[in-house]
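**Student:** Sequence first, predicted model second:
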Amino acid sequence: MSTTETTNTLVHVVATLKTKESSEAALKQAFSKLVPASQAEPGCVQYLLHTNVAEAKTFVLYEVWASKANFDAHFELPHSVEFGAAAKELLAEPPAIRFLNRI
């Protein structure tokens, strides 16, 4: 398989999460458990957390998964379920999840 074929089979995801007022610290705490556990998952190629420089209440996850099946399985694991429950109380709106194609 060529490098181009390998790159094209990877699943690239950008998730944007906006917190409620004064919830940034609590969401960072929840992320402190989620990120390392997600990075250790089978099929996780990259899982990076960022904050928006212009909007401190906005967090952005850049994720790369070996397959869509790995991405889907991620949401069934205990650390993701726990994060989802906490995030419901902390987020101002549902996360915006976008799938990307690498060119």
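**Tutor:** Structure's in. What do you need?
**Student:** Could you use CA atoms for every contact and neighbour count after this?
**Tutor:** Will do.
**Student:** Find the residue at the geometric middle of this structure.
**Tutor:** In the chain, the centroid-proximal residue (Cα atoms, centre = their mean) is residue 61; its distance is 4.3 Å.
**Student:** Moving along the chain from whichever helix or strand that residue is part of, name the first helix or strand you hit.
**Tutor:** Residue 61 is part of strand 58-65, with elements assigned from DSSP states H and E. Per DSSP H and E, strand 58-65 leads on to helix 68-74 as the next helix or strand towards the C-terminus.
**Student:** One more to weigh against that first structure:
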Amino acid sequence: MTTPLTLIAIIRAKNGQGPALQALLQGLQAPSRAEAGCIQYDLHGDGSDTDLLYMIEQWRDEAALAEHEASEHFQAFVKASAPYLAELDIRLMNRID
């Protein structure tokens, strides 16, 4: 049995661009959640910094994540988010039982 892959994206918007980036990320949720390999795809905001966002994802396996990253909706997001994005820190992990 394959262990699900968890991804936490720490997303820093350019100064004052958090709401615009958040809107783009919210638009990414429904199509990403509809992907066969998606287990979780949840956006979180920092309570004290509107330019800091977190995406917590869980995928069936690495292949499912690769399919997501190649998807049309994700690639469109990458292009659309470029003007708003300051930093992106991706953390990949596997749950330890």
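**Tutor:** Great, that's in hand. The model shown is predicted, which means the values in this text are computed figures rather than measured ones.
**Student:** Specify, as a residue range, where the strand holding residue 61 of structure 1 falls in structure 2.
**Tutor:** Per the alignment by TM-score structural alignment, strand 58-65 of structure 1 matches residues 52-59 in structure 2.
**Student:** what's the mean gap between the matching stretch and the aligned bit of structure 1?
**Tutor:** Compared with structure 1 after fitting, stretch 52-59 of structure 2 has a mean deviation of 0.5 Å; criterion: mean Cα distance after the TM-score superposition for structure 1.
**Student:** which parts of that stretch are buried?
**Tutor:** Neighbour-count burial for stretch 52-59 of structure 2, with 16 or more other Cα atoms under 10 Å as criterion, is recorded at 52-59.
**Student:** Please report how far residue 72 of structure 1 lies from residue 57 of structure 1.
**Tutor:** According to Cα to Cα, to the nearest Å, residue 72 of structure 1 stands 26 Å off from residue 57 of structure 1.
**Student:** hang on, I meant residue 26 of structure 1
**Tutor:** Counting by Cα to Cα, the gap from residue 26 of structure 1 to residue 57 of structure 1 is 11 Å.
**Student:** ranges for the helices of structure 1?
**Tutor:** Ranges of helices within structure 1 are 3-9, 24-39, 68-74, 78-90, based on DSSP state H.
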